[in-house]
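Novice: Got a predicted structure here, sequence first:
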Amino acid sequence: MNMLSCRNLKKIYQKQCVVNGLSFAVQEGEAFALLGSNGAGKTTTIKMILGLIPKDGGDVEKQENIRIGYSPETPYFHPFLNGREVLEFYGSLQNIPKKELKEQIPALLDRAGLEDSRTKVKNYSKGMLQRLALAQALLGDPKLLILDEPSAGLDALGRVEMMQTIRSLKEDGKTIIINSHILGDIERVCDRGIIIKKGNLLYEWEKGKENRSLEEIFVEKIGGM
């Protein structure tokens, strides 16, 4: 069963078509990758799925009443709040009952690899911000997670831990869409994905379908156009 379907998505900025008739479907319970070079239209596609920007064409269909968690490419949180306070704020925006929120927050911080300390966000590293963004995306137990560059800014160990967390979320039944440039991570975590360039679909990737690495496929498809 499809969790999400996009048909002929189109977005035009200043007369330039940055997403050009893009179609794909994400199945319930899978991890799906959006792949492409910088400027390929990946983040624009995500923002259209979320309704953050209007479409100039096409349709997005989601399962009815689905709760979505979103971790942006460049997360920003109020600098004078700590991690717990950030989650309390976003939980209140989602109208999560206080008792439920109080139970969720320590578990989410732990799952994201953040200690529940008094450290203010202004003193967070880039990697810590990414971890907090993941914890925020998990508020309210969403069925669909959309993660835009979730391992950006993390060191090698942090990246491994982030991918392990994402894999465990998939094992818990979450459906996950990931945009990342780190192809080795994608290959370990994702089931399927698409490679796009200048808003056009180049290739539909499926784990184990070809006797080549994802990196080899990516270089061939992106370099050959």
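Specialist: Done, it's in.

Novice: Going by C-alpha atoms from here, please, whenever you check contacts or count neighbours.
Specialist: Fine.

Novice: Could you pull up the contacting residues of the closest residue to Ile46 other than its chain neighbours?
Specialist: Counting by C-alpha to C-alpha, 6 or more residues apart in numbering, Ile46 lies nearest to Ile146, which is 7.7 Å off, once chain neighbours are set aside. Contacts for Ile146 (C-alpha atoms under 8 Å, 6 or more residues apart in numbering) come out as Ile46, Ile68, Gly69, Tyr70, Ser71, Ile176, Ile177, Ile178.

Novice: Let me know how buried the second one is, in neighbour terms.
Specialist: Put plainly, it is Ile68. 18 (other C-alpha atoms under 10 Å).

Novice: do the same with the first one
Specialist: Counted by other C-alpha under 10 Å, the residues lying close to Ile46 total 21.

Novice: Pretty sure it sits in a strand.
Specialist: No: assigned with DSSP: H, G, I helix; E, B strand; the rest coil, Ile46 falls outside any strand and is helix.

Novice: so where do the strands sit in the protein?
Specialist: 2-13, 16-27, 31-35, 57-62, 68-71, 144-148, 175-179, 192-197, 200-206 (DSSP state E).

Novice: Looking at the ones you listed, which is nearest to Ile186?
Specialist: strand 31-35 (6.9 Å; C-alpha to C-alpha).

Novice: just checking, what packs against the closest one?
Specialist: Contacts defined by 3 or more C-alpha pairs under 8 Å, 6 or more residues apart in numbering; DSSP states H and E place strand 31-35 against strand 175-179, strand 192-197.

Novice: Dump those to CSV, plus mean neighbour count.
Specialist: Output for the helices and strands packed on strand 31-35, formatted as CSV (neighbours: other C-alpha atoms under 10 Å):
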stretch, mean neighbour count
strand 175-179, 24
strand 192-197, 22
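
Novice: List just the one of those strands that sits closest to Gly21.
Specialist: strand 192-197 (11.2 Å).

Novice: just checking, what packs against the closest one?
Specialist: Against strand 192-197 (3+ C-alpha pairs under 8 Å, 6+ apart) you get strand 31-35, strand 200-206, helix 214-223.

Novice: Out of the strands of the chain, flag the one nearest Leu214.
Specialist: Here strand 200-206 is closest among the strands of the chain (C-alpha to C-alpha), at 8.1 Å.

Novice: What lies in contact with that closest one?
Specialist: Residues contacting strand 200-206 (C-alpha under 8 Å, 6+ apart): Val19, Asn20, Gly21, Leu22, Ser23, Asp191, Arg192, Gly193, Ile194, Ile195, Ile196, Lys221.

Novice: With distance to Arg159 added, can I get those residues in JSON lines?
Specialist: Formatted as JSON lines, those follow (distance: C-alpha to C-alpha, whole Å):
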{"residue": "Val19", "distance to Arg159": "29"}
{"residue": "Asn20", "distance to Arg159": "32"}
{"residue": "Gly21", "distance to Arg159": "33"}
{"residue": "Leu22", "distance to Arg159": "29"}
{"residue": "Ser23", "distance to Arg159": "30"}
{"residue": "Asp191", "distance to Arg159": "19"}
{"residue": "Arg192", "distance to Arg159": "20"}
{"residue": "Gly193", "distance to Arg159": "20"}
{"residue": "Ile194", "distance to Arg159": "22"}
{"residue": "Ile195", "distance to Arg159": "22"}
{"residue": "Ile196", "distance to Arg159": "24"}
{"residue": "Lys221", "distance to Arg159": "26"}
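
Novice: hold the first one in mind and look at this next one:
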Amino acid sequence: MTSLKKNVLIIGGTSGLGYSIYRDLSTENKNDVFIIGKSNRNNLSKENFLSIDISTEDFMDKVKKNYINISHFDLIIHCASPYGEDKVPNAKEMHDFYRVNVFSFWQLVTHFIENKMLIENSIVISVGSTAALKQVDYFNPAYVLAKNSLMQSSDIFQERFFTLGIKFCHIVLGSLGQDLVLHSDIMKYIHFLNSVSNGCFPTRIILKSKTEFS
């Protein structure tokens, strides 16, 4: 398996999929894995963990200060998602989803690009949900619309990354769990993305769970 590059940033790495990715990457040699998250619930190293809520207006001030001595990131994985999937449309949840997955993500990568912390052949991966592939759900149209906006935004991000030689892929995930989409399988795709060249780099990967085919 191809070793991943050195400086890795995981946005939303304190629980769930993000934390699973962190555990795998941090055990690999020569990886410096940094995490952005709301709370340090797993007692991560203070040197590598930045506790901020990226849905706030001033979060970039902390980002700029915290990573001022980082030369560049070889791999950024964005898997933060504040949407609770409530059956009742919730205006605050939808606002936070847009803030975290569209506006704040764009602010982060723009800062890293402008300060040459994302360079040619750096890899950026965002993680979304197969809910974006559904028609508007009768019980919560806001949920599906929010998820769909992330996938549409990824197409816009792709245009900018391509011109800079940055490799970008949006992974659309189905349900996680035993006999569904496994965390270990997602790691295999991350390693795969690390191994392919710019000329054939996939812009989107869709991983459906078994239940979505039934």
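Specialist: Right, received. Where do you want to start? It should be emphasised that the depicted structure is a prediction, and the values quoted were computed from it without experimental measurement.

Novice: And the TM-score between them?
Specialist: Once superposed, chain against chain, the TM-score is 0.38 (TM-score structural alignment, normalised by the length of the second structure); 133 aligned residues with a C-alpha RMSD of 5.5 Å.

Novice: Format the strands of the first structure as JSON lines; extra columns: distance to Gly83 of the first structure.
Specialist: JSON lines is the format used below for these (distance: least, C-alpha to C-alpha, whole Å):
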{"stretch": "strand 2-13", "distance to Gly83 of the first structure": "30"}
{"stretch": "strand 16-27", "distance to Gly83 of the first structure": "31"}
{"stretch": "strand 31-35", "distance to Gly83 of the first structure": "27"}
{"stretch": "strand 57-62", "distance to Gly83 of the first structure": "31"}
{"stretch": "strand 68-71", "distance to Gly83 of the first structure": "15"}
{"stretch": "strand 144-148", "distance to Gly83 of the first structure": "19"}
{"stretch": "strand 175-179", "distance to Gly83 of the first structure": "23"}
{"stretch": "strand 192-197", "distance to Gly83 of the first structure": "32"}
{"stretch": "strand 200-206", "distance to Gly83 of the first structure": "37"}
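
Novice: hang on, the earlier thing: mind putting the helices and strands packed on strand 31-35 of the first structure in TSV, distance to Glu103 of the first structure included?
Specialist: Shown next, in TSV, are those (distance: least, C-alpha to C-alpha, whole Å):
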stretch	distance to Glu103 of the first structure
strand 175-179	23
strand 192-197	34
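
Novice: closest to Asn8 of the first structure out of the ones you listed?
Specialist: Smallest distance to Asn8 of the first structure across those (C-alpha to C-alpha): 13.5 Å, for strand 192-197.

Novice: how far off strand 16-27 does that closest one point, in degrees?
Specialist: Orientation of strand 192-197 of the first structure against strand 16-27 (axes from the mean of the first three to the mean of the last three C-alpha atoms, to 10 degrees) gives an angle of 170 degrees.

Novice: what about Ser154 of the second structure, which helix or strand?
Specialist: In this assignment (DSSP states H and E), Ser154 of the second structure forms part of helix 141-164.

Novice: Please name every helix or strand in contact with the longest helix seen in the first structure.
Specialist: Criterion DSSP state H: the longest helix present in the first structure is helix 156-171. Here helix 156-171 of the first structure touches helix 183-189, going by 3+ C-alpha pairs under 8 Å, 6+ apart.

Novice: list the buried ones in the helix it packs on?
Specialist: Neighbour-count burial for helix 183-189 of the first structure, counted by 16 or more other C-alpha atoms under 10 Å, picks out Leu183, Asp185, Ile186, Glu187, Val189.

Novice: just checking, the fourth one touches Glu216?
Specialist: The one in question is Glu187 of the first structure. No: applying C-alpha atoms under 8 Å as the test, Glu187 of the first structure and Glu216 come out as separate, 11.7 Å apart.

Novice: mind checking which of the helices and strands packed on strand 192-197 of the first structure is nearest Gln130 of the first structure?
Specialist: strand 31-35 (18.1 Å).

Novice: Quick one: the helices in the second structure, in order.
Specialist: 16-26, 59-66, 91-98, 105-114, 141-164, 183-195.

Novice: Now the two most distant members of the contacts of Ile146 of the first structure.
Specialist: Every pair of the contacts of Ile146 of the first structure checked by C-alpha to C-alpha; the farthest is Ile68 and Ile178, at 13.3 Å.

Novice: re earlier: quick check: which of the helices and strands packed on strand 192-197 of the first structure is buried the most?
Specialist: strand 31-35 (a mean of 26; mean count of other C-alpha atoms under 10 Å).

Novice: got the angle for it vs strand 200-206?
Specialist: Using the same axes, to 10 degrees, the inter-axis angle of strand 31-35 of the first structure relative to strand 200-206 is 150 degrees.

Novice: Now do strand 31-35 of the first structure against helix 156-171, angle only.
Specialist: Interaxial angle, strand 31-35 of the first structure versus helix 156-171 (the same axes, to 10 degrees): 130 degrees.

Novice: hang on, the earlier thing: so which of the buried residues of helix 183-189 of the first structure is the closest to Arg131 of the first structure?
Specialist: Once C-alpha to C-alpha is applied, the member of those that ends up nearest Arg131 of the first structure is Asp185, at 16.2 Å.

Novice: show me the contacts for that closest one.
Specialist: Met163 are the contacts of Asp185 of the first structure under C-alpha under 8 Å, 6+ apart.

Novice: can you tell me how far it sits from Ile217 of the first structure?
Specialist: Per C-alpha to C-alpha, to the nearest Å, Asp185 of the first structure is found 15 Å from Ile217 of the first structure.

Novice: try Tyr13 of the first structure
Specialist: Distance, Tyr13 of the first structure to Ile217 of the first structure, by C-alpha to C-alpha: 29 Å.

Novice: between the strands of the first structure, which one is nearest to Leu134 of the first structure?
Specialist: strand 68-71 (5.8 Å).
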